[in-house]
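Peer 1: Please work out how this folds:
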Amino acid sequence: MDQKAELLGYLRITRSDLLAKLDGLGEYDIRRPMTPTGTNLLGLVKHVASVQLGYFGEVFGRPSDQDVPWLAEDSAPDADMWATENESRAGIIDFHEFSARHSDATIESLALDSEGEVPWWTPERRHVNLHQVLVHMCVETARHAGHADILRELIDGAIGNGPLDPNVSGRTREGWAAYRSQLEAAARDAER
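Peer 2: Okay, the predicted model is just below:
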């Protein structure tokens, strides 16, 4: 497999992992702020789709015709990080899928050394190539998928990528409670 195909594969996996964190949850749970800064599941999906569209669109002279009002100059700060009551789950997911298709088309049509310019980066950093942006978006998407992992666990206890995820121990609820108690004790002992 060539490097571009490998990176695109990882990007697609992390996109899917992020979207899966919405599965089975109601409107309140996907929208509610779970941190002091307001981080929420649907907002993470909206944000990743928004920045992805910019990095693989505008940066390489391939802007989409998609209207993205939350990124307009007169929009409120952080408007891409949450969904209003008028923005539906289906609409945000459709936007995410559109962004992925548009991004994939850019990635597939350009060589890894194709040059672009990130206008929102500082002048000394803004000249990039597709390889740099592809790595950047793999990292950004994975980072936000990790945030979503934690939020989902806080909401309903779901962890990993489902019950068959080989990277998650098969502990029972009681087993996790005992494990957490062990970690709490170790943390307290280390503080002494």
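Peer 1: Every contact and neighbour count from this point should use C-alpha atoms.
Peer 2: Will do.
Peer 1: Longest helix in the chain, by number of residues?
Peer 2: For the chain, the helix with the greatest residue count under DSSP state H is helix 130-156.
Peer 1: buried ones in it?
Peer 2: 130-135, 137-138, 140-142, 144-152 (16 or more other C-alpha atoms under 10 Å).
Peer 1: run this one through as well so I can compare:
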Amino acid sequence: MTTATSTPLPEEHAELLGALAEQRDLLLITVRGVTDAQAWQRTTVSELTLGGIVRHLATGERVWARIVVTGDGELPDGMLDTGQYHMGAQDSLASLLESYATAASGLADVVRTNPDLGRKVLLPTTPWSPPEPIHWPVRRILLHLIRETAQHAGHADIIRETLDGASTTAQR
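Peer 2: Predicted structure coming up:
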């Protein structure tokens, strides 16, 4: 992986971005060949849908990229939006996947231009935050995104298998 100027990324940057890309790829395998109707469909008691998971992960990558860039502790648009977990009637899976790809590219650009992954960023105050300010290094934010993406890729695999019997393992 290189930046726009063809300067190689530091090893840690490349490793973390690569690990995140691998988890994204698992999710993309899971939703391959899914129709909009299937992406909208609930298959378990959970409210999660394949489209809702893609929408949520795209929102998450945009929100965390903004937090890394600003580090101002302000709550970014979309962070508390419960609609981010749902595929709207106006959404198509293709548009959600395009939004996810754009968010992923934006996050990668932020990481590429951030020389110090140990730089601490003030996190926004949320209803679930402790009263004292919280600072995370950029590295921890990337690790959080890797974990979040892996967790939701697993959810997607269960939804897909329940939906039509397909699984990520069978689609590779």
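Peer 1: what stretch of the second structure does the longest helix of the first structure fall on?
Peer 2: Here helix 130-156 of the first structure aligns to the second structure at residues 138-164, judged by TM-score structural alignment.
Peer 1: How many residues are close by Leu57 of the second structure?
Peer 2: For Leu57 of the second structure, the neighbour count with other C-alpha atoms under 10 Å is 24.
Peer 1: So which residues of the second structure form strands?
Peer 2: 120-122, 135-137 (DSSP state E).
Peer 1: Ok, which of those strands comes nearest Asp164 of the second structure?
Peer 2: For Asp164 of the second structure, the closest of the strands of the second structure is strand 135-137, at 40.2 Å, according to C-alpha to C-alpha.
Peer 1: can you pull the contacts of the residue most central in space within the second structure?
Peer 2: Closest to where the C-alpha atoms of the second structure average out (C-alpha atoms, centre = their mean) is Leu57, at 3.2 Å. Leu57 of the second structure sits next to Tyr100, Thr149 when contact means C-alpha atoms under 8 Å, 6 or more residues apart in numbering.
Peer 1: corresponding residue for it in the first structure?
Peer 2: Using TM-score structural alignment, Leu57 of the second structure pairs with Val48 in the first structure.
Peer 1: which residue ranges form the helices in the second structure?
Peer 2: In the second structure, the helices defined using DSSP H lie at 11-31, 36-40, 50-70, 93-112, 138-164, 168-171.
Peer 1: Any idea how far the fifth one is from the middle of the chain?
Peer 2: This points to helix 138-164 of the second structure. 8 Å (C-alpha atoms, centre = their mean, to the nearest Å).
Peer 1: Then the third one?
Peer 2: The chain centroid and the centroid of helix 50-70 of the second structure are separated by 5 Å, computed with C-alpha atoms, centre = their mean.
Peer 1: Format the helices of the second structure as a markdown table; extra columns: distance to Thr82 of the second structure.
Peer 2: Listed next are the helices of the second structure as a markdown table, based on distance: least, C-alpha to C-alpha, whole Å:
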| stretch | distance to Thr82 of the second structure |
| --- | --- |
| helix 11-31 | 21 |
| helix 36-40 | 16 |
| helix 50-70 | 9 |
| helix 93-112 | 16 |
| helix 138-164 | 16 |
| helix 168-171 | 27 |
